[in-house]
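Q: Below are the sequence and a predicted model; questions follow.
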Amino acid sequence: MDIIELIGYFGSFLVIVSMLMTSVVRLRIINAIGSSIFTGYALIIHSYPTAAMNFCLVLINLFNLYKLLSNKVSYSVVEVSADDSFLRHLLSACEQDIKKFFPEFSRNVEFSRAFIVCNESSPVGILLGTAEGDSLRVKLDYALPKFRDCSVGKYLYAHLASEGIRHLRVADASSKHAPYLRAMGFIPDGTDFAKEL
């Protein structure tokens, strides 16, 4: 197998991997890179129909990326009570996905404040926590797969700051949740992660 074939395989691999992405933005970026590489490979081996098709895929991905990134997603936050029936429904419906990031999470977890983040009228995120003065000990900070680009968290944390919450603390973050916390500016503090708002 020569280097040119390896380039073709790598381009194909990226296109396949892109289809596994839960974030539409990541899917478009990785697919565009894979299609670009495969376009180059097709040109090298003189497979012009394949090159033309992959070049069109690059253009389609770039166009859709532009639309995705230029359309600002609007969010709103609704604070609900701990026994809110819609909140309980969401926690039940998302339980399997929640457990991927919060393996210890149980629907019976105790919390004093609950926030549902909505995009238009649809729920896209949930934050549960226990208030301790101007701090909130976070028990759950969950976003639906389509909205895992940190935008839900940024909006929510700004909203919490306007509500007088100054500190967030997350205990015992799982290995899948810790990268998100670091990306959002949380700092490891012993076994916890902490963030000033």
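A: Ah, there it is. Numbers count the residues shown, from 1 in each chain.

Q: all contacts plus neighbour counts: C-alpha atoms, from now on.
A: Fine.

Q: Show me what counts as buried in the lengthiest helix in the chain.
A: Of all the elements of type helix in the chain, the one with the most residues (DSSP state H) is helix 48-70. Residues T50, A51, N54, F55, C56, L57, V58, N61, L62, N64, L65 are the ones in helix 48-70 that count as buried (16 or more other Cα atoms under 10 Å).

Q: The last one against S23, yeah?
A: The one in question is L65. No. Contact criterion Cα atoms under 8 Å: L65 and S23 do not qualify, at 11.7 Å.

Q: ok, and here's another one to check against it:
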Amino acid sequence: MHIIEILGYLASFIVAISLMMSSVIWLRILNLAGSLIFSIYGFIIKSYPVGFLNLFICLVNVYFLLKMSKTSEYFSLLEVLSNSSYLQKFIEFYNKDINKFFPLFDFKSKNKILNNLEDKDIRYFFILRDLIPAGLIIIEKKENFDYIHLDYVIPAYRDFKIADFLFVKNKNYFFQHGYTKLRTHASHNLHSSYLKKIGFNRIDKDEFGEIYEMNLLKE
């Protein structure tokens, strides 16, 4: 197969993959890459309509990526009670996706916790992004550390902005609620990479997976 044909197939593949992305920013990035290769391919084979059309698509993607990078978004935390109807509906709706990254979090067994009003050691926070409930974090206060049962972000908002808000810009919020040492398990490679990127350190491993910790007092 000629290298020019491979270029065309590669461009088609990348564009197709981009359309499968649930995250808008990744859709734009991959679509930009695919369109750029398609544009080069079009000019090489002297199919100028293909070249110019895809060059225009590249410019459109660049425009929206720049616009997204400059857009100021409002982030906030909203604590809810364990018997919140919306909390349970949220977990039910995203349960399948949650289990991909948090296989230890079983909704059916955790449902007992969600309905236990007397358990004051477990707190539930929605992460609001422009008032949209884009994520959920569940933290349990233990004797020597604070265990994160769930740190979940819905697919459309997985661009690390929420993580930056939670663990970088909003650390004082954790201090105000008495959290100083955060710990969690990672049994998925993507989750491990995410934890390392936001500042967690691997400290151990057990039968449930790798154990990561962030000591806020040392940050």
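A: Good, I have the coordinates. All values derive from a computational prediction rather than experimental measurement.

Q: rewinding a little: what's the average distance for the longest helix of the first structure when superposed on the second structure?
A: If you overlay the two and look at helix 48-70 of the first structure, the average distance to its match in the second structure is 0.8 Å (mean Cα distance after the TM-score superposition for the first structure).

Q: so the lengthiest strand in the second structure aligns onto which residues of the first structure?
A: Secondary structure of the second structure read by DSSP state E shows that its longest strand is strand 132-141. Under TM-score structural alignment, the match for strand 132-141 of the second structure in the first structure covers residues 122-131.

Q: which residues touch the matching stretch?
A: Outside stretch 122-131 of the first structure, the residues that touch it by Cα atoms under 8 Å, 6 or more residues apart in numbering are 110-118, 136-144, 147, 152.

Q: Apply 7 Å and report the result again.
A: Outside stretch 122-131 of the first structure, the residues that touch it by Cα atoms under 7 Å, 6 or more residues apart in numbering are 111-118, 136-144, 147, 152.

Q: Go ahead and report the secondary structure state at the residue nearest to F186 of the first structure when sequence neighbours are not counted.
A: The shortest distance from F186 of the first structure to any non-neighbouring residue, by Cα to Cα, 6 or more residues apart in numbering, is to K195 (4.6 Å). Secondary structure, DSSP: H, G, I helix; E, B strand; the rest coil: K195 of the first structure is strand.

Q: What does K195 of the first structure correspond to in the second structure?
A: Taking TM-score structural alignment for the superposition, K195 of the first structure sits opposite M214 in the second structure.

Q: P49 of the first structure now?
A: Counting by TM-score structural alignment, P49 of the first structure corresponds to P49 in the second structure.

Q: From F43 of the second structure, how far out is that match?
A: Using Cα to Cα, to the nearest Å, P49 of the second structure is found at 9 Å from F43 of the second structure.

Q: Then L19 of the second structure?
A: Distance from L19 of the second structure to F43 of the second structure, by Cα to Cα: 24 Å.

Q: What residues does the match of K195 of the first structure make contact with?
A: K181, L182, R183, G199, F200, N201.

Q: What about these, which are in strands?
A: Per DSSP E, these map to strands at K181, L182, R183, N201.

Q: how about the helices in the first structure?
A: 3-18, 24-44, 48-70, 85-93, 95-101, 151-162, 178-183.

Q: mean shift of the first one relative to the second structure?
A: So the one you mean is helix 3-18 of the first structure. Looks like 1.4 Å for helix 3-18 of the first structure (mean Cα distance after the TM-score superposition for the first structure).

Q: Mind telling me what H185 of the second structure corresponds to in the first structure?
A: With TM-score structural alignment as the criterion, H185 of the second structure pairs with A171.

Q: now the closest residue to that match other than its chain neighbours: how far from V73 of the first structure?
A: Sequence neighbours aside, D192 is the residue nearest to A171 of the first structure in space, at 4.3 Å (criterion: Cα to Cα, 6+ apart). Look at D192 of the first structure and V73 of the first structure: by Cα to Cα, they are 31 Å apart.
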